[in-house]
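Sequence and predicted model, in that order:
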Amino acid sequence: MTATEYLESIRRLDVRLRMKEKERACVEQDICSIQAIDYSKDHVSGTHTADIADKITRLDDIIAEIEREWDELINRRAAARRLIRTMPDGIGQELLIAVYVRARDIHEVADDMHVSRSQFYRMRMAAIQEFAPYYHKLGQIGTP
């Protein structure tokens, strides 16, 4: 994996994190909408009806899995931030962290830096080129 591919994979984590938040919200909503079993209806012999406790247990397992994945994604972002911080150029660090770790809009970052879009893209390319040796030296060991 190249340094650019690594940075892009970190940027895409933002989307995955937002999807995990939505998934967790849906599961929590499902827990709140579980209804009791209607025992007044006929029961067919040989079938197993899951009771509320079984459903809550399954939903709790799903939430636990989502939380484990969430923690893993957060840890990957933190590791990327630490790796970027090994660079000596403070402006390059902030640019890479803003764009790739915090997944901020490129145009907003350029505006915040008070540079034109074309100047921003040149700065980003220079920061990535500066980051590449640090990634290859320190980062590839722990990257997926």
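That came through, no problem.

C-alpha only now, for contacts and for neighbours.
OK.

Quick one: neighbours of residue 1, just the number.
For residue 1, the count of nearby residues is 11 (other Cα atoms under 10 Å).

do residue 98 as well
18.

Distance check, the closest residue to it other than its chain neighbours against residue 143.
Spatially, and ignoring its direct neighbours in sequence, residue 98 is nearest to residue 104 (5.7 Å; Cα to Cα, 6 or more residues apart in numbering). From residue 104 across to residue 143, the span is 22 Å (Cα to Cα, to the nearest Å).

do the same with residue 125
Distance from residue 125 to residue 143, by Cα to Cα: 21 Å.

and if you look at residue 122?
When residue 122 is compared with residue 143 (using Cα to Cα), they lie 26 Å apart.

With residue 85 instead?
Taking Cα to Cα, one finds residue 85 at 16 Å from residue 143.

who has more neighbours, the two?
residue 85 (18 against 12).

any idea how far residue 3 is from that one?
14 Å.

before we move on, what SS does residue 103 have?
Secondary structure for residue 103, judged by DSSP: H, G, I helix; E, B strand; the rest coil, is coil.

Next one for the comparison:
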Amino acid sequence: MTAKEYLNRVRKQNYVVRQAEKELTMVKSDILSLKAASLSEKVSGTKESDLADKYVKLEKYFDKVIAEWDTLIDMRIEAKAMIAMIPDETQQAVLYARYINCTEWEQVAADMHYSWKGIFKLHGRALQSFERVHGSTLAKCV
């Protein structure tokens, strides 16, 4: 596995978490809409049990989001420790901004006062440094 592939796993996990959170919000909104509709109608007890079932399913969505967050946090801790081992602090900063904070390239360049081309050169050097420092670890990753 290359340094870029390894670090992109953290970035991708961040998107997985965001999508799981969006899905949870949508399901929660749908359930609340059902609850509002059921409260406005006078219906037999079966609607309440249906609503209770929906809340149980909502809990499962919530558990999934928590699990994805746990995965992301563990990945970030590991990646941050590995990035911190790179001797050049500027290289650390570009990797941290891009892969830990998931910052877009335009913003990374602006924040670090680099041109578009300059930030990509720095990023390339940072990835090479990461691979030099962690080559044996990356070789074990699948």
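Ah, there it is. Please read these numbers as outputs of a predicted model, since none were measured by experiment.

What distance do you get for the closest residue to residue 135 of structure 1 other than its chain neighbours to residue 100 of structure 1?
Counting by Cα to Cα, 6+ apart, residue 135 of structure 1 lies nearest to residue 3, which is 6.0 Å off, once chain neighbours are set aside. Distance of residue 3 of structure 1 to residue 100 of structure 1, computed by Cα to Cα: 12 Å.

before we move on, what about residue 74 of structure 1?
13 Å.

which of those two has more neighbours?
residue 100 (25 against 16).

Give me the nearest residue to the more buried one, chain neighbours excluded.
In space, residue 100 of structure 1 is closest to residue 11, 4.4 Å off (Cα to Cα, 6+ apart).

shouldn't that neighbour be in contact with residue 99?
Yes - using Cα atoms under 8 Å, residue 11 of structure 1 is in contact with residue 99, at 7.3 Å.

Mind checking what helix or strand follows the longest helix belonging to structure 1 in sequence?
Using DSSP state H, we find that the single longest helix of structure 1 is helix 52-84. Using DSSP states H and E, the helix or strand that follows helix 52-84 of structure 1 in sequence is helix 90-96.

To what extent is residue 75 of structure 1 buried, counted in neighbours?
Neighbours around residue 75 of structure 1, by other Cα under 10 Å: 12.

Roughly how far does it sit from residue 64 of structure 1?
For residue 75 of structure 1, the distance to residue 64 of structure 1 - Cα to Cα - is 17 Å.

just residue 27 of structure 1 next, same as before
11 Å.

Trace residue 119 of structure 2 over to structure 1, please.
In structure 1, the residue matched to residue 119 of structure 2 (TM-score structural alignment) is residue 120.

Name the helix or strand for the closest residue to that match other than its chain neighbours, please.
Spatially, and ignoring its direct neighbours in sequence, residue 120 of structure 1 is nearest to residue 110 (5.7 Å; Cα to Cα, 6+ apart). In the assignment (DSSP H and E), residue 110 of structure 1 maps to helix 106-113.
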